[in-house]
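**Q** quick one: sequence and predicted model below, then my questions.
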Amino acid sequence: MRIRGVAGAVVLVAATIASAAPVGAAPFFANYSLNVQGRYDFHTWTWAVTYCIPDAPDCAHIKAIPMPIAKAFEYSGDAHLADGRYTLTVDVPDGLRCGNVYYGPIIPTLDVYSWDAATLQGTLTSSFATGCDGAPGGAFTYPFSLVRL
């Protein structure tokens, strides 16, 4: 009986080691500070990164939390990994701020975040149908980084 228990434990340990992440691989699932350079916004953002439902190895669920929450909207979506880059596409109700950053009008945007899975450096492309003060639609591009909290 004792040999069976030891043999079972050895099989369990071997299975655990075989399914573990490669040595040195950092898990992406955590909380991050989203640092967007040059975007006209007074908020700082935290991304809470969790597993997608259903779970998939090439998917991370992102929930964006603004600080302060005043005049900002949380957004969430699934980021998909391909060729070493994650891509997240989200509709943001207040993505473009016009006039006074605190009290001026806001315009919804379609934001596409694309970043390197290893360096956590990327680009945000924020598109809008109509610009500030009735200007034509367009897109702005900003560099960003994610810093694990």
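**A** Sure, I can see it.
**Q** only C-alpha atoms for contact and neighbour calcs from this point on.
**A** Will do.
**Q** excluding sequence neighbours, find me the nearest residue to residue 58.
**A** residue 81 (4.8 Å; Cα to Cα, 6 or more residues apart in numbering).
**Q** checking my notes, that neighbour in a strand, right?
**A** Yes: assessed with DSSP: H, G, I helix; E, B strand; the rest coil, residue 81 lies in a strand.
**Q** okay, one more to line up with it:
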Amino acid sequence: MLLTRVATVAAALMVSATMLAPSAPAAMRLGNYDLLTNRYTQSSWAWFVAMCVPRDPNCVNVSGITRLNFYAPYNSKAFLVDGRYSFTVDMPDGLRCIGYNLPTRDTYTWDEVSLAGTIESVYDVGCFNGPPGTQFWTFALQRL
């Protein structure tokens, strides 16, 4: 009789543990972040991360601004695929040349857990009418 009760309790605990098991890691926390990167030298960046509308658990809206208003701001939806968030923006001043700027297409990709990532910046024409190219930088997000 005691063995039957122990088995019943054990089975009930296993069922409840399975039903109450922690879900997959939570989506990226919403709020403000420092964008720590080796790309920009004139100003630091801050991101405001908000939920996408309509609500999608695999999407966050990212608004990037510089603290000194030196670079063009951007806004984009970042989508989570295989543990990495990613978005692409067209930057009117992404390539800094002596005396002028050129446009780039920048892709930000980062890990949902470590918040470390890369920036890939592609341009059609280089400084002083140079060849097209791609530049890479690293970054980390630090929650404020």
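**A** It's in. A quick note: this is a predicted structure, and the numbers were derived from the prediction, not measured.
**Q** name the SS class of residue 56 of the second structure, please.
**A** Taking three-state DSSP as the rule, one finds residue 56 of the second structure in the coil state.
**Q** for residue 118 of the second structure, what are its contacts?
**A** When contacts are counted by Cα atoms under 8 Å, 6 or more residues apart in numbering, residue 118 of the second structure touches 108, 109, 110, 136, 137, 138, 139.
**Q** actually residue 75 of the first structure, sorry about that
**A** When contacts are counted by Cα under 8 Å, 6+ apart, residue 75 of the first structure touches 63, 64, 65, 90, 91, 92.
**Q** and stretch 117-126 of the first structure, which stretch of the second structure?
**A** Aligned using TM-score structural alignment, stretch 117-126 of the first structure spans residues 112-121 in the second structure.
**Q** which ones among the contacts of residue 118 of the second structure map onto helices?
**A** Per DSSP state H, helices hold no members of the contacts of residue 118 of the second structure.
**Q** which among those residues end up buried?
**A** Neighbour counting with 16 or more other Cα atoms under 10 Å marks 108, 109, 110, 138, 139 as buried within those.
**Q** dump those to JSON lines, plus distance to residue 10 of the second structure.
**A** Compiled in JSON lines, these are given as follows (distance: Cα to Cα, whole Å):
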{"residue": "108", "distance to residue 10 of the second structure": "48"}
{"residue": "109", "distance to residue 10 of the second structure": "45"}
{"residue": "110", "distance to residue 10 of the second structure": "42"}
{"residue": "138", "distance to residue 10 of the second structure": "50"}
{"residue": "139", "distance to residue 10 of the second structure": "48"}
